[in-house]
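[1] what follows is a predicted structure for the sequence shown.
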Amino acid sequence: MGQPSFVYMLASGRYGTLYIGVTSDLIRRVWEHREEFADGFTKTYGVKQLVWYEVHTDIVEAIRREKQIKHWNREWKLRLVHALNPQWRDLYFDLI
């Protein structure tokens, strides 16, 4: 069994633009998005709030789940967030 892997969703705000990613270091990766270290989608659209994540014990499974969620329609993604985080709090501050 390897180190934990995370599938995560960032938002630009409540019901805003969404981004789904996968990482083995959730705190570092979300911090990189927040600090705009890389040009790309999250920097362009101001997507910085961690609104949902799940933990996997296998990176291959996490990548499979990320791809699955990316193909979902927006309503399903919103329901996923709402089930875990109905207030759309920025969960990053719970991690640090």
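    Yep, that arrived.

[2] CA atoms for contacts and neighbours, from now on please.
    OK.

[3] where do the helices sit along the protein?
    Counting by DSSP state H, the chain has helices at residues 26-34, 41-45, 59-70, 74-84, 92-95.

[4] which of those helices sits closest to V7?
    helix 59-70 (5.9 Å; CA to CA).

[5] the structure to be compared is supplied as follows:
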Amino acid sequence: MVYFEVYSTAEDALKREKQIKRYRRQWKENLINSVNPQWRDLYDDFKEQNIDKK
């Protein structure tokens, strides 16, 4: 996992996922590079954020 966004509802997350899927690959790569230029694996960061929400 090299990119993720957190939303308060599943509906909002699905809406954003569908939006991102419509974009071209280069736009997606630019999005990743803007927050994670080394393309570091962010799974542990994601896991920690989800644990905090429970």
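    That came in fine, so what should we check first? If you're wondering where the values come from, they're calculated on a predicted model, not measured in any experiment.

[6] TM value for the aligned chains?
    TM-score for the superposed chains, counting by TM-score structural alignment, normalised by the length of the second structure: 0.78, backed by 47 aligned residues with a CA RMSD of 1.3 Å.

[7] returning to that earlier point: ok, which of the helices of the first structure comes nearest A11 of the first structure?
    helix 41-45 (8.8 Å).

[8] so where is that closest one in the second structure?
    Alignment note (TM-score structural alignment): helix 41-45 of the first structure is unmatched in the second structure.

[9] how close does the counterpart of L80 of the first structure in the second structure get to K53 of the second structure?
    In the second structure, the residue paired with L80 of the first structure according to TM-score structural alignment is L31. Distance of L31 of the second structure to K53 of the second structure, given as CA to CA, to the nearest Å: 25 Å.

[10] more neighbours: the two, which one.
    More neighbours surround L31 than the other of L31 of the second structure and K53, with 14 against 7 (other CA atoms under 10 Å).

[11] residues contacting the more buried one?
    With contacts defined as CA atoms under 8 Å, 6 or more residues apart in numbering, L31 of the second structure has no neighbours.
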